[in-house]
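*Asks:* no FASTA, just this:
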């Protein structure tokens, strides 16, 4: 049984809070974004499914255009227990994230260190978030980091810290600076000293092999998570060494101040 399966079993049994069958999703929505930061030559698109449970919002990123229209209708008014068994993985992840955000929000009592993000342009906020993420790595200069889920600001920040990187994304392509983006994360992981991984891997089924690799080789695995921001801290000490959690609303939605929540294996959830 994987830690993810064990976590699901505990939630279904009501071991981490109220019976999920008694809790219903009030609002389901998607957020679509296209961005090209000022001064950057390339852009990208995001799409995120979010579910509102009481005062909490759980989220899971999806490939743009991949989420069926009926997914929102399936979620609205549905109980969380039923959505944890929904045929679509992003719905299951978003439902789990919403439940855990509801029962154990990102607070110091739950192990979170809140890091403010300043107001500013989309690029300024992206770089501020990148600093908060990269600070969770404990590596000597010259080490190489596998970055799964290419974010140019993260690659830029790694370079400023004297760290090398191998960019990886299922879509392939090139980075802002023309570097090739590899598609096979596990094949690339063997040659890297640490892993910096997007929470989106929860929603596309690629998280568990990376977690197992980190455990097997004793490597740091730092997660930056808009997807599953309340889920991933539960894996601290089980292959995940640190998490930078960023629940909805995400930094790219407005120019005002924001916040991310950092967890480390020595002080996170269990």
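*Replies:* Perfect, I can see it now. The structure presented is a predicted model; accordingly, all values stated were derived computationally and were not measured. Numbers count the residues shown, from 1 in each chain.
*Asks:* going forward, measure contacts and count neighbours with C-alpha atoms only.
*Replies:* Noted.
*Asks:* all strands for the chain, in order.
*Replies:* 27-35, 44-53, 56-62, 113-117, 144-148, 164-168, 194-198, 220-225, 242-245, 258-264 (DSSP state E).
*Asks:* ok, second structure coming up, stack it against the first:
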């Protein structure tokens, strides 16, 4: 059953935001600051690295974010977002802009607090790898699976795979870019094609920004599988699908763990708290 705080699809959520179901009219709210964050990572002791690029939009005290493929976001997009109202950006031709605007709006009206179903989990200060592993442990703990179960992992993060290995869980790593994991395992580009042979799904919020989230959500809902989201992209968006295919969310709004060596926090939703969708 859908509560007042959940949505049945991404399009349903956008429509409800447009019509004011979650709070103020998005046409009356303007983005003050738009910026991108770019990084390249190669943790000490790891044989592979990766790059990230994230579009972020500042709305009052809130920051909404959406990851993009490095180099694919035109510079003009940032300029178009600054000063624009949220309603206009929800109709922007670029999906990452629409996702970041939706995230900023929902972060503004439903921040990550216990009243909205969030449980804060502190991340200790440390190196980039130490913080990555601490976040991975917080994410993996949301999966309720026995050893030997198989997890579809969409958006390969080696620390997450390491956390699953430590619990005796098997996994099928997937990413649109393909490639290989730190341990030389092939990374499949088509996640949905591999979903049938997996017991649960562990999925990056980046799927919101590339349009692959909805098919995975529908698969989990149709087959009664756990779908745990780890979200820097759309951290305030994904909790709105709890009970509608999404079983739990580890939300990590800007600033992300890889930006600073000091202590941090992620916010876990398991669907059982007030505002969590159950």
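*Replies:* That came through fine. Since the structure is predicted, the reported quantities are computational estimates derived from the model, not experimental observations.
*Asks:* wait, which of the strands of structure 1 is closest to residue 98 of structure 1?
*Replies:* strand 56-62 (3.6 Å; C-alpha to C-alpha).
*Asks:* which bit of structure 2 covers that closest one?
*Replies:* Mapping strand 56-62 of structure 1 onto structure 2 (TM-score structural alignment) gives residues 62-68.
*Asks:* so how far does that stretch sit from its counterpart in structure 1?
*Replies:* With mean C-alpha distance after the TM-score superposition for structure 1, stretch 62-68 of structure 2 departs from structure 1 by a mean of 0.1 Å once superposed.
*Asks:* hang on, the earlier thing: need the strands of structure 1 in a markdown table with mean neighbour count and distance to residue 235 of structure 1, can you?
*Replies:* Shown next, in a markdown table, are the strands of structure 1 (neighbours: other C-alpha atoms under 10 Å; distance: least, C-alpha to C-alpha, whole Å):
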| stretch | mean neighbour count | distance to residue 235 of structure 1 |
| --- | --- | --- |
| strand 27-35 | 15 | 26 |
| strand 44-53 | 20 | 22 |
| strand 56-62 | 27 | 17 |
| strand 113-117 | 17 | 17 |
| strand 144-148 | 25 | 18 |
| strand 164-168 | 23 | 22 |
| strand 194-198 | 25 | 13 |
| strand 220-225 | 27 | 10 |
| strand 242-245 | 30 | 9 |
| strand 258-264 | 22 | 10 |
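*Asks:* Can you add distance to residue 78 of structure 1 and give those strands back as CSV?
*Replies:* Shown next, in CSV, are those (distance: least, C-alpha to C-alpha, whole Å):
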stretch, distance to residue 78 of structure 1
strand 27-35, 10
strand 44-53, 10
strand 56-62, 14
strand 113-117, 32
strand 144-148, 33
strand 164-168, 36
strand 194-198, 28
strand 220-225, 25
strand 242-245, 26
strand 258-264, 29
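*Asks:* Of those strands, which is nearest residue 9 of structure 1?
*Replies:* Across the strands of structure 1, closest to residue 9 of structure 1 is strand 56-62 (C-alpha to C-alpha), at 18.4 Å.
*Asks:* List of residues touching that closest one?
*Replies:* 46-52, 90-91, 93-99, 101-102, 200, 203-204, 226-230, 247-248 (C-alpha atoms under 8 Å, 6 or more residues apart in numbering).
*Asks:* That one vs strand 44-53, what angle?
*Replies:* 150 degrees (axes from the mean of the first three to the mean of the last three C-alpha atoms, to 10 degrees).
*Asks:* what angle do strand 56-62 of structure 1 and strand 194-198 make?
*Replies:* If you take the same axes, to 10 degrees, strand 56-62 of structure 1 sits at 110 degrees to strand 194-198.
*Asks:* Now find how far off-centre strand 56-62 of structure 1 is within its chain.
*Replies:* 9 Å (C-alpha atoms, centre = their mean, to the nearest Å).
*Asks:* Show the end-to-end separation of stretch 180-191 of structure 2, please.
*Replies:* 14 Å (C-alpha to C-alpha, to the nearest Å).
*Asks:* Provide the aligned range in structure 1 for that stretch.
*Replies:* Counting by TM-score structural alignment, stretch 180-191 of structure 2 corresponds to 174-185 in structure 1.
*Asks:* Which residue range of structure 2 does the longest helix along structure 1 align onto?
*Replies:* Using DSSP state H, we find that the single longest helix of structure 1 is helix 89-103. Mapped onto structure 2 using TM-score structural alignment, helix 89-103 of structure 1 spans residues 95-109.
*Asks:* again with stretch 197-204 of structure 1
*Replies:* So stretch 197-204 of structure 1 sits over residues 203-210 in structure 2, by TM-score structural alignment.
*Asks:* returning to what we had before: of the contacts of strand 56-62 of structure 1, buried ones?
*Replies:* For those, a neighbour count by 16 or more other C-alpha atoms under 10 Å gives the buried set as 47-52, 90-91, 93-99, 101-102, 200, 203-204, 226-230, 247-248.
*Asks:* For the alignment partner in structure 2 of residue 151 of structure 1, give its distance to residue 103 of structure 2.
*Replies:* Alignment note (TM-score structural alignment): residue 151 of structure 1 maps to residue 157 of structure 2. Separation of residue 157 of structure 2 from residue 103 of structure 2 (C-alpha to C-alpha): 22 Å.
*Asks:* quick one: contacts for the nearest residue to residue 106 of structure 2 once chain neighbours are set aside?
*Replies:* Setting aside the residues directly before and after it, residue 106 of structure 2 is nearest to residue 236 in space (C-alpha to C-alpha, 6 or more residues apart in numbering), at 5.6 Å. Counting by C-alpha under 8 Å, 6+ apart, residue 236 of structure 2 touches 64, 103, 104, 106, 107, 110, 111, 112, 251, 253.
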